[in-house]
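K.L.:
Below are the sequence and a predicted model for it; my questions follow.
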Amino acid sequence: MKRPIALITGASRGIGAATARLLAQRGYDLAVNYQHNAEAAGEVVKLAQAMGARAVALQADVSVESEVVRLFKDVDSQLGNLNALVNNAGIVQPQTRVEWITEERLDVMFRTNVNSAFLCSREAVLRMAIDKGGQGGAIVNVSSAAARLGAPNEYVDYAASKAAMDALTKGLSLEVATQGIRVNAVRPGLIETDIHASGGEPGRVARMAPAIPMQRGGSAHEVATAIAWLLSDEASYITGSFIDAAGGR
């Protein structure tokens, strides 16, 4: 039986890497996208291959249109017809308040977190849509509970970028529902990954844990299981929906 093919953006670390490992275990072949850390992406690929998957590490800055086009062509040539896309690539920047936000910061945030998801979704739909000769497929966007909570005093720009991803999820799901493509999102809460160090506070999860109903941060694997389920046939009648993986917050 032919293995489905999944592309995961930003898959060299954190939630992306955990998703790659889980999908390989569940029978997918994988395109592991990364921007800078070739060594880390290579380790993810080795683990996937050890589980029997065909897996390749593909470098691309998915905030840049020409690199997204190249990335998808590389998937076509090295693995074949795409069945699943996980829009996971995303950044935070150092914590700040709206009164101190600059245009430059907003440009980087929205190009990386929003433009990338639109561009990758476009290329996936062009390959998956039934009316374009595709066989259908599934897209999962990795949003954030911040889209609901606003992230005041820290990451309002990040929260806004994830709210845009939520709008993409809903709108695109309605556009392609007749084309055999399902589009859903997972909204992680406070997850133990190194993204918090990028925001200037590596211990943020521990600080915030008392505010979480479950009194702890989540793991990347716990988010990956939600992503994998939304990609699977078990979620075949689910589109335009959101799973909050946020410990009740």
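P.N.:
Yes, it's here. Numbers count the residues shown, from 1 in each chain.
K.L.:
use CA for all of it now, contacts and neighbours both
P.N.:
Will do.
K.L.:
Report the central residue of the protein.
P.N.:
For the chain, N88 is the residue whose C-alpha lies nearest the centre (C-alpha atoms, centre = their mean; 1.7 Å).
K.L.:
Verify the contact between that residue and A18 for me.
P.N.:
No: using C-alpha atoms under 8 Å, N88 is not in contact with A18; the gap is 11.2 Å.
K.L.:
quick one: the longest strand along the chain to chain centroid distance?
P.N.:
As assigned by DSSP state E, the longest strand anywhere in the chain is strand 181-188. Strand 181-188 sits 9 Å away from the centroid of its parent chain (C-alpha atoms, centre = their mean, to the nearest Å).
K.L.:
tell me what the following helix or strand past that strand is packed against?
P.N.:
Next helix or strand after strand 181-188 toward the C-terminus (DSSP states H and E): helix 195-198. For helix 195-198, not one helix or strand is in contact under the criterion 3 or more C-alpha pairs under 8 Å, 6 or more residues apart in numbering; DSSP states H and E.
K.L.:
Name the residues that touch helix 195-198?
P.N.:
14, 91-94, 202-205 (C-alpha atoms under 8 Å, 6 or more residues apart in numbering).
K.L.:
now the residues you listed: which count as buried?
P.N.:
Buried members of the contacts of helix 195-198, counted by 16 or more other C-alpha atoms under 10 Å: 14, 91-93, 204-205.
K.L.:
Just to be sure, S161 is in a helix?
P.N.:
Yes: assessed with DSSP: H, G, I helix; E, B strand; the rest coil, S161 lies in a helix.
K.L.:
Put this next to the first one:
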Amino acid sequence: MSKPVVIITGASRGIGAATAHLAAARGYAVCVNYVHNQAAAQAVVDAIRAAGGEALAVAGDVAVEADVLKLFQVVDNELGTLSALVNNAGILERQMRVEEMDVARLQRVFTTNIVGSFLCAREAVRRMSTKFGGQGGAIVNLSSMAAKKLGGPGEYVDYAASKGAIDAMTVGLAKEVADQGIRVNAVRPGVIYTDIHASGGEPGRVDRVKDSVPMRRGGSAEEVAQAILWLLSDAASYSTGSFIDVAGGR
């Protein structure tokens, strides 16, 4: 019996990499998507293969439609029938107030975080929907607690807004494809120890803000991955349009 196939975007590091490792351990054939860091993506693939799993790394910027089309075509050819998508790829820019933001920054953040997720979801639906002859499947989007109640003031209001769009997309798409064998859910991480904070100019951000978390600590990428894999699994078979907050109570 062939393995279920999952595409995880932005999977060369952080939550994406942790999800790739866990998905492989749970029996998925994994596509590790990345943009620039081929060595990191290949390291994830090599570790999965060393543990007896199946994986391949595929370059592609989710903000570029041609790259998305190529990504899914490679998976069709190399891994087989798509079963699941994890829309994990996302960016943030340096900490900044809204009055300082220029249009180029906003376009970068919104194109990657919102348009990229839509493009990948579109291609997944075209493959998984029973309406198009597919066998069904699951999509998990990565949102953020910034979207739900924090907002990112003084730092990442644009990022928070992009994740608010992901929340709306999750609910709407879930309802749109619920009768086509596809479940769509999302995970909202809180402050998690990943490299993304360095992109914002503050690598130690988690340690600075962790005392504002009721559990008094930052989370791990592996803890987020556990929630993602549950939503992908048959254990969540009656869950769609739902959210799991992985935020230590924040």
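P.N.:
All right, it came through fine. Just so it is clear, the model here is predicted, and its values are computed rather than measured.
K.L.:
which position in structure 1 aligns with A225 of structure 2?
P.N.:
Aligned counterpart of A225 of structure 2 in structure 1: A224 (TM-score structural alignment).
K.L.:
So what's the residue count around its match?
P.N.:
25 (other C-alpha atoms under 10 Å).
K.L.:
hang on, isn't it packed against A24?
P.N.:
No: A224 of structure 1 lies out of contact with A24 (C-alpha under 8 Å); the separation is 11.8 Å.
K.L.:
What ranges does structure 2 have for its helices?
P.N.:
Ranges of helices within structure 2 are 14-25, 38-50, 65-78, 103-110, 116-128, 145, 157-177, 196-199, 205-209, 221-232, based on DSSP state H.
K.L.:
Figure out which of those helices is closest to A138 of structure 2.
P.N.:
Comparing these by their distance to A138 of structure 2 (C-alpha to C-alpha), the top pick is helix 221-232, with 5.7 Å.
K.L.:
mean deviation of that closest one from structure 1?
P.N.:
Taken against structure 1, helix 221-232 of structure 2 registers an average deviation of 0.2 Å after superposition, with mean C-alpha distance after the TM-score superposition for structure 1.
K.L.:
what residues does that helix touch?
P.N.:
14-16, 18-19, 22-23, 84, 86, 138-140, 185-187, 189, 192-194, 236, 239, 244, 246.
K.L.:
go on, stretch 102-111 of structure 1?
P.N.:
63-64, 91-93, 157-158, 161.
K.L.:
Tell me the one among those nearest to L47 of structure 1.
P.N.:
I91 (24.7 Å).
K.L.:
show me the contacts for the closest one.
P.N.:
109, 112-113, 158, 195, 198.
K.L.:
Please repeat the previous calculation with a cut-off of 7 Å.
P.N.:
Residues near I91 of structure 1 by C-alpha atoms under 7 Å, 6 or more residues apart in numbering: 109, 112-113.
K.L.:
would TSV of those with neighbour count and distance to A50 of structure 1 be doable?
P.N.:
Formatted as TSV, those follow (neighbours: other C-alpha atoms under 10 Å; distance: C-alpha to C-alpha, whole Å):
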residue	neighbour count	distance to A50 of structure 1
M109	21	35
T112	20	31
N113	26	31
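K.L.:
What is the nearest of those to L58 of structure 1?
P.N.:
Proximity of the contacts of I91 of structure 1 to L58 of structure 1 (C-alpha to C-alpha) peaks at T112, which lies at 17.0 Å.
K.L.:
just to revisit the earlier point, now the contacts of helix 221-232 of structure 2: which count as buried?
P.N.:
The buried subset of those (16+ other C-alpha under 10 Å) comprises 14-16, 18-19, 22-23, 84, 86, 138-140, 185-187, 189, 192-194, 244, 246.
K.L.:
residues near the nearest residue to G172 of structure 2 once chain neighbours are set aside, how many?
P.N.:
Once flanking residues are discounted, G172 of structure 2 sits nearest to G241: 7.6 Å by C-alpha to C-alpha, 6 or more residues apart in numbering. The local packing of G241 of structure 2 (other C-alpha under 10 Å) involves 19 other residues.
K.L.:
roughly how far out does stretch 138-156 of structure 1 sit from the chain middle?
P.N.:
Put simply, stretch 138-156 of structure 1 sits 12 Å off its chain's centre (C-alpha atoms, centre = their mean).
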